[in-house]
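Q: sharing a sequence plus its predicted fold:
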Amino acid sequence: MGRETKIPEVFGRLVVEKRRTRLADLKEFPRYVLEYLINQFCPGDDFEAELGRVRRKLAENYASPADAPRILHELKQKRSLDLIARVEVRLETSEDKYWAQLAALNERHVHVDEGLVNKYPRLMGGMWGIAELTYDEAQVWKGKITPLLLSDFTPFQHGRIDISEFLEKRSQFTRDEWLALLVNTIGLNPEVLSFRQQLLTILRLVPMAERMVHLIELGPRETGKSYGYKNLSYYSYMLSGGRATPAALFVHGGTGKPGLVAQFDTLVFDEIANTEFKDPTATVSIFKDYMEYGNFSLGRFQVKGEASIVFIGNLDVLGNQPHEKYDHLFEPLPEELVDTALFERIHGFLPGWEMPKLTDKSFAEGYGFTLDYFAELLHLLRGSLLPTDPSTRYVLRNAKGRDVEAIHKVVRGLMKLLHPDGRATDEELAEYVAFAVEARQRVKDQLSVLAPGEYPKYTMEFEIAGKRTLVEPPERARRRSLRIPSEPQVGVVVGLAVGGDGAGSLQVIEVVAQKGNGALHRLGSMGKSMKESVKAAYEYVSHRRKSLQIVSELKGGYDLSVLALQGAIAKEGPSAGLAFAVGIVSALTHRKVRNDVAMTGEITLHGNILGIGGVAPKIAAARDAGARVVILPKENEREVRELPADVCRGVQLVFVEKAEEALKEVLV
C-alpha cells in the first residue's frame, strides 16, 4: 500500500488533500477554518459542487467588520443568526459577569451563559466557530439596552483525541513516511525538501508540542518562516510587527488580566525587526524572568504562563550563508532586544537561510492532517509525557549551564512529534540530538561574538551507544574577509582588533560628517566600552578643533556618523579610540587617510594614546592584510621588541604617545 493510499485508509476524515484547501479566493480565512468546512461539507463525491456549498456558506455566514452594519440590521430583523466568526469571552470581575466580544461586529458586550464558557474554556482566549446570536431589545444591563446574546457556539476544532488509538495508527508508518505527513500537514511539499530541510520544518513545531521552548529563526524573505505558524493552530498567537506592551504580553498592571503568555501555547513574534516594545527595558527584564521560570511579577500581580516564545525575522544571505555584513547573527533584531542574558534563554537558533524560497512547487499536494485535529494533537502532546525520557539514551559533552536543559527540551519536542511512542532507533535519535545541539550551539556561538569575555567559544558533543559526535554549525565557515582599502579615502581608517578566539582581525572604521546640530551616531552594534571610546575621540577632536585645523564649530555645526566594520568578532573594547579620532578628523577636514596604515590604541580626552592588549595577533593581522605601516601605543613598544622577528617582518612599526603624532603619519 503506497503512502498516499495508506494515509486516508488509516486516518479517514482526520486527513485532507492539502491541494484542495489551497484556494486563492479564500486565503483570507484561517486555514483551520477552511479545512474544517471542507472536511465537513466536501466528502469527495463531487468536490467542485461541494466546494460551492462551502463558498456559499462563507458568503452567507462569515462576519467581517465591513459587513457589520448589514449583519446587525439583519439580526435585528430575523432575531437570530448563525455567523462564522472569532469569539472571545472575558470576565468583568467588577460586574461578576462574562461578556463575549465579536471583533467582526465591533461588539464587546454580548451576553453569554457561563455554562457555555465552562463547556468551551478556550473561548477565554478566543476561538473560531459558528456563533448563534439572538437579538432581544428587552435585555437591559445596568440601565443600558444590551440586546445581543451568544446563545450557542460550535467551535471549529476536533473533539477529544484517544491517545492510544493515535499511537496505534502512528505505528503503521515508517519515520520518513510520518515526517512527510507532518510536512504536508503544515502545507509544504516534502518532495522538494531535503531531509535536513524537512527536519528544520518540524523543528518549527517543537514550541507547540513542548512547554516553554524558546526559538529564534532568521532567514531570507519568502522561505516559509511564518507560514509554518500562521493559522496552524488556534492555540498559537502571532504578532506581526507593530507595538508590543507588557500589559498585552504579560499582565495588565491595572486589572491584573493575564496577557498572551498565559492564554496561548505559543507566542510568535513575526517581523521581529519591525516590532516596537513599549518600555523596552522593563519588557526585556520580564522576558528574561518569564523565559527562565515561566512566572513573573508586574506591579502587585504575579502571573504564571507556559507559552513558548518564538522570534522570526528576516536576514540577508550571501550564497548559502548569512551575509558577511553581519558581525553576529542576532544583529537583525531591534536594538532594545540585543541583550546577552535574553539570548542565553533561547533554546535554539534555526538556520532559516537554509530553506528554499517558496514557489508554486513548494506547497503541499498530498494528504495531511486537518488543522483542527492537528492543533488539538499538538496541544495534547504538549501536556503528555513520553514513555521514556530520551535524555537517558545520550550523554552531552562540554555542554554548560542552560545548554543541557535547552537540548533536552528540543529533543523531547522532536520525539513527541516524530516518535510519540518513544520508539526511535539510535541512529534516528542521534539525528535529533545533533539537530538540537546544533541549534543551541548556534546561540552560544553568537554569544561568544557579542561578549567573548563572558561567553568563551566552545564546541558541544554528544554520545549515543558509544558513538561520540562533535557538532559544529555549518555557518562557522562564514568569515568576513575585510581587506585594507584599495586607495586613500576620506573618513576611512584601518583599525585592528582581537576576537574571542584570540585571532587578530582588521577593523575598518568609517566616519561621515554632514551639516547638522552636533549629533553623534554610533553604528555597527558597538558594545558599551567601544561607544565610550567613540565619545572620548569625539570630545578630544572637539577640544582640539583649532589646532587640528577644523574651521567650524564641531558640536554646533556637524552631525557625525561613525561605523565600525569587523570580521566575525565582537565590536567591543577601547583599542579603536585612535582610529575613531583619525576618522573624525579626516571627515571634518576632508583629508584622506593612508590606506596602507593600520592602527590601534586607546585614546583619552587630551589625546594621549594608551597601551592595548593582543598586540602580536593585531600586528599579524595587519601584515597578512597587506598593511605597510602599523601604528601602536608607545606603552607597547617594549612588549613588541620582545616578539619573534617573524611577527613583525614586512611591516614598519610606528610608536606614538599622542594622537597628533598619528595624524601627521596617516593624513594625506
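A: Cool, the structure landed.
Q: use CA for all of it now, contacts and neighbours both
A: OK.
Q: what's the closest non-adjacent residue to residue 654?
A: residue 631 (4.7 Å; C-alpha to C-alpha, 6 or more residues apart in numbering).
Q: who are the contact partners of the one you found?
A: Applying C-alpha atoms under 8 Å, 6 or more residues apart in numbering to residue 631 gives the contacts 597, 598, 599, 600, 653, 654, 655, 656, 662.
Q: now, those that are in helices?
A: Residues of the contacts of residue 631 located in helices (DSSP state H): residue 662.
Q: what's the closest of the contacts of residue 631 to residue 235?
A: residue 600 (54.1 Å; C-alpha to C-alpha).
Q: ok so, going back, what helix or strand is the residue nearest to residue 654 on?
A: Assigned by DSSP states H and E, residue 631 belongs to strand 629-633.
Q: got a list of contacts for the following helix or strand past that strand?
A: Sequence-wise, the next helix or strand downstream of strand 629-633 (DSSP H and E) is helix 637-641. Helix 637-641 has contacts (C-alpha under 8 Å, 6+ apart) with 615, 616, 655.
Q: swap in 7 Å and give it another go.
A: Identification of contacts with helix 637-641 by C-alpha atoms under 7 Å, 6 or more residues apart in numbering yields residue 655.
Q: for stretch 237-249, which positions count as buried?
A: 237, 238, 240, 241, 244, 245, 246, 247, 249 (16 or more other C-alpha atoms under 10 Å).
Q: what do you get for stretch 329-342?
A: For stretch 329-342, burial by neighbour count (16+ other C-alpha under 10 Å) applies to 329, 330, 331, 332, 333, 337, 338, 340, 342.
Q: put this beside the first:
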Amino acid sequence: MKALDTKLNEHFGGKVVRKDLTKLVKGNAIVPIYVLEYLLGQYCATSDEETILQGVETVKNIITKHFVHRDEAQIIKSTVREKGSHRIIDKISVKLNDREDQYEAYFANLGLNRIPIADSVIREHQKLLSSGVWCILTLGYVSTDEKGTSPWVIETIKPIQISISNLEEFKEGRKSFSKEEWMDVLLQTIGLNPDEFTFRSKLLQLTRLVPFVENNYNLIELGPKGTGKSHIFSELSPHGMLISGGEVSKAKLFVNNSSGEIGLVGYWDVVAYDEFAGKTKSTDRGLVDIMKNYMANKSFSRGTQVYGASASMVFVGNTDHSVPYMLKHSNLFDALPKDYYDTAFLDRIHAYLPGWEVQKLRNDMFTSDYGFIVDYLAEILKELRKEDRTNEYSKYFELSDSITTRDKTAIIKTCAGLAKILYPHGEVSEVEMKELLDFAIECRKRVKLQLQNMDETFEEVDFSYTIKSSGKKVEIETLEVLEHLKPIFEKQVIESEIKSEDAIETKVTTPITLSAGQKIIRDNQTGISYDLLFGAYLLGTTDFKVVDPYVRLPYQLRNFMELAKLISEKKDPDTEVKLHLVTSNNEDYIEGAKDAFEQMTYSLESIGIIFTYEFDENIHDRSIVMNNGWKIVLGRGLDIWQKTGGWYDVNEYIQEKRLCKACEVTFVK
C-alpha cells in the first residue's frame, strides 16, 4: 500500500475505499458511483485484503439480487408477489396526488407508478419530491379484492445517502496532510491518478467541485469531447442533478405554474446542464430570462410569487473549433445556442473553466488507490456550503479598484470555494491563497475578455491585485491569451533570404541580442519548444555538456534525442560537435539506458555529433553548459512536457502542441 493510502486509512478509517473496487462490482448496472460506493463503504471500508474480497462479493450479490434492471422488471415484480416482499434498489420519485390527498411513488426501473408512500417518509426525505433519488427499499405485495387499491406496499425505504458527517472530525484529519497530499487524496476520490496531473491540471479538476460548496455559484466549462466534463455532476454526489441541455423547461427547472410544484433548483445543490453547446439547438427565450434573474439575484418568479433558492448552475458542452481559431475569428462562447449567446446571461457566469486544457482520459489516468467514499465527501461538501469564506483572501491581498462588483463577487466565490475544498481547516498561507486567487481571477477574466469581444460597451477591467505584505502589484493574464495573442517566446529569426527585383538572392543575417535572465513556463502552457526556449543560445558551440539526472524512461530519451536534433540544426554543417550527457540511474533502468545510449552514439555520429555519457548518482543540477560562454539552467531538466497520448497523438511529434509542466529556465553568461 502506498504511504498516502496508509495515511488516509489511519486518519479516515471506515470512510475510504479502494477506487478500483467500483469497476469490479458495477458490471452492467446503470447506477451512479455514489450508490456503489455507499455499498462498498458498508462492506469494504478497510485495508484488510481478505475483508475487501469478501466485501466485494457481498456487494456483487446485493447488486445482482436487488438492483432493478429495466429488462428484468417483470421478474422482480413476480419475485415480490411470490415472496410477499423483496428488497430492491431503484430510483424513486414522489408526487402529491391532491385529489386523493396522498403522496405517490414512481419507480424509474421497475416501472411501477402511483404507489402510496407515507407522509412521514416525505417529511424526512423531501428530495424524493424532485426528479428522483436512489433508494434501498423493501417492497411488499398484498393481494386485495378492493377495486382501485394497489397491492404494492412500500414497507421500508432509505435513500442511499451516508449518515450526517462530522465536519469537525474531517477538518481535524485534514491537518495531518500537506497541500500536495490533500490534492492527491481528492483526485483519487474522484477516481483519477494524481501522478498523471500537474498542479494546474489538478486545480482544474477540483474546481468542478466548487458548485457543491458554494451557494448560487455559476460555472461553465467548454472543451473537447472525452475529458470527463459531466462525470462529477452525474456520478459523484447525490446532491447534484445532471440534465440534458435540451430537456430543460421553466416548469422543470423553477416552478410549475399549474401545480405550484417547485422545480429542480428547490431540491438540488447543483443543477448541471450536459451537452449545453450547439448553435442550432432550440431554446426557450423565456427560460433564459428567468435564469438570468436567478443567477444574478438568487430568486425567480412565475406569476405573482417570488421564490428563492441556493442551487448552483453548471453548464458543460463541447467546442466546435480550436482555441486559436476562436480567439482569432469569434470568441470562446462561440459554440453556445443562439439564445444563450447573450452577454447579459454570460456576465452572470462566475468562472469559465478552460476545458481544452483538460486531457482526454486514458486508462493510466484512473487510480486504483484509496479515496474517500464519494457519498461521505458529498456530505462534507454540503456541510461546508454553510460556511462563508469569501473575505478570507483580503487578509493578504487587495483587489484593484477598477474590478466591478460582479467581477469581484465571481472572483471571491471561486477563491472561497477552492479554499473550502483544499483547506477546510482554515489554515491557508499567503503563498497558498495566492495560487487560488490567481486562478480565480483568471477564470473570471476569461469570461470578461469574451464579453468585451462580443459587446464593445463592456469596458476593459484591470484584473490585478496588490500583495499587502510587500505592496507589489500582480497582474493576471489568461493562459490562452499568453499562448496565442501575447506569446512570451517569439521565434528568433536567425537568417532570412530576400529576393531583389533582378532576382539576385541576397542572404541577410538578423542580429540577435542574447541576454542573461529567466523565462517562466506555466502549467498547461502550449507553444513551447526547445528552439523557442533556448535555440539561439546554442549557436557557435562545439562542446555541449548536458546534466540531467533523469534520462532513462522512453519519453525522457525522446526528449534528449530532440535536443540532439536541435543541436545538429544549429551547428555548422561542416564541423563536428561534442555532446556529453551526465545522468544518474538505478538498477531497474540502467541496462536499458546503456543500450539506448550505445545506439544513440552510432546514430548521432552520422549527423556530426560525437556523443558520450556517464552516470553520476550525486548530481542534482539540471543544465546545459556550452563552450560559447553560456550556461542554461533547466529547472526541470529536459522534462518540461506532460505525457502525450502515445504514438497516435500528434503532440508526440510536435513539441509546440504539448502541454507543459510549470518550470523556470535561467540563462547565465
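A: Perfect, thanks for sending it. The structure displayed is predicted, hence computed values, not measured ones.
Q: how far is the strand holding residue 631 of the first structure from where the chain is centred?
A: Offset of strand 629-633 of the first structure from its chain centre (C-alpha atoms, centre = their mean, to the nearest Å): 41 Å.
Q: whereabouts in the second structure does it align?
A: Strand 629-633 of the first structure corresponds to no residue of the second structure when matched by TM-score structural alignment.
Q: please apply the same query to stretch 157-170 of the first structure.
A: Counting by TM-score structural alignment, stretch 157-170 of the first structure falls onto residues 161-174 of the second structure.
Q: helices of the stretch 451-600 of the first structure, start to end?
A: For the stretch 451-600 of the first structure, applying DSSP state H, counting those that start in this stretch gives helices covering 528-543, 554-557, 577-589.
Q: against residue 4 of the second structure, how distant is the residue nearest to the spatial centre of the second structure?
A: The residue lying closest to the centre of the second structure (C-alpha atoms, centre = their mean) is residue 205, at 1.9 Å. Distance of residue 205 of the second structure to residue 4 of the second structure, given as C-alpha to C-alpha, to the nearest Å: 20 Å.
Q: same question, residue 86 of the second structure
A: 41 Å.
Q: equivalent analysis for residue 148 of the second structure, please.
A: Distance from residue 148 of the second structure to residue 4 of the second structure, by C-alpha to C-alpha: 59 Å.
Q: okay, the two: which has more neighbours?
A: Of the pair residue 148 of the second structure and residue 4, residue 4 is the one with more neighbours under other C-alpha atoms under 10 Å, namely 17 against 7.
Q: in what helix or strand does the closest residue to the more buried one other than its chain neighbours lie?
A: Excluding the flanking residues, the one nearest residue 4 of the second structure by C-alpha to C-alpha, 6+ apart is residue 181, at 7.2 Å. According to DSSP H and E, residue 181 of the second structure maps onto helix 179-189.
Q: now do the buried residues in that helix.
A: Buried residues in helix 179-189 of the second structure (16+ other C-alpha under 10 Å): 181, 182, 183, 184, 185, 186, 187, 188, 189.
Q: what is that helix packed up against?
A: Counting contacts by 3 or more C-alpha pairs under 7 Å, 6 or more residues apart in numbering; DSSP states H and E, helix 179-189 of the second structure packs against strand 370-372.
Q: which bit of the first structure covers the helix or strand that the strand it packs on is followed by?
A: Per DSSP H and E, the first helix or strand lying C-terminal to strand 370-372 of the second structure is helix 374-384. Helix 374-384 of the second structure lines up with residues 371-381 of the first structure when matched by TM-score structural alignment.
Q: mean shift of that stretch relative to the second structure?
A: After superposition onto the second structure, stretch 371-381 of the first structure sits on average 1.1 Å from its aligned residues (mean C-alpha distance after the TM-score superposition for the first structure).
Q: ok so, going back, roughly how far out does the helix holding residue 181 of the second structure sit from the chain middle?
A: In terms of C-alpha atoms, centre = their mean, the centre of helix 179-189 of the second structure is found 13 Å from the chain centre.
Q: for stretch 528-540 of the first structure, same thing?
A: When distances are taken as C-alpha atoms, centre = their mean, stretch 528-540 of the first structure is centred 31 Å away from the chain's centroid.
Q: so that stretch corresponds to what in the second structure?
A: Mapped onto the second structure using TM-score structural alignment, stretch 528-540 of the first structure spans no residues at all.
Q: that stretch: which residues count as buried?
A: Neighbour-count burial for stretch 528-540 of the first structure flags 530, 531, 533, 534, 535, 536, 537, 538, 539, 540 (criterion: 16+ other C-alpha under 10 Å).
Q: for stretch 431-443 of the first structure, same thing?
A: Buried residues in stretch 431-443 of the first structure, counted by 16+ other C-alpha under 10 Å: 432, 433, 434, 435, 436, 437, 438, 439, 440, 441, 442, 443.
Q: ok, now which ones touch the second one?
A: Each residue near residue 433 of the first structure by C-alpha under 7 Å, 6+ apart is listed here: residue 411.
Q: mind checking what it lines up with in the second structure?
A: In the second structure, residue 433 of the first structure lands on residue 437 (TM-score structural alignment).
Q: did I read that right, its match in a strand?
A: No. Residue 437 of the second structure is assigned helix when assessed by DSSP: H, G, I helix; E, B strand; the rest coil, not a strand.
Q: what distance do you get for it to residue 210 of the second structure?
A: 14 Å.
Q: ok, residue 256 of the second structure next?
A: 29 Å.
Q: the two: which is more packed in?
A: Higher neighbour count among residue 256 of the second structure and residue 210: residue 210, with 25 against 15, using other C-alpha under 10 Å.
Q: which of the buried residues of stretch 237-249 of the first structure fall in helices?
A: Of those, the ones assigned to helices by DSSP H are 246, 247, 249.
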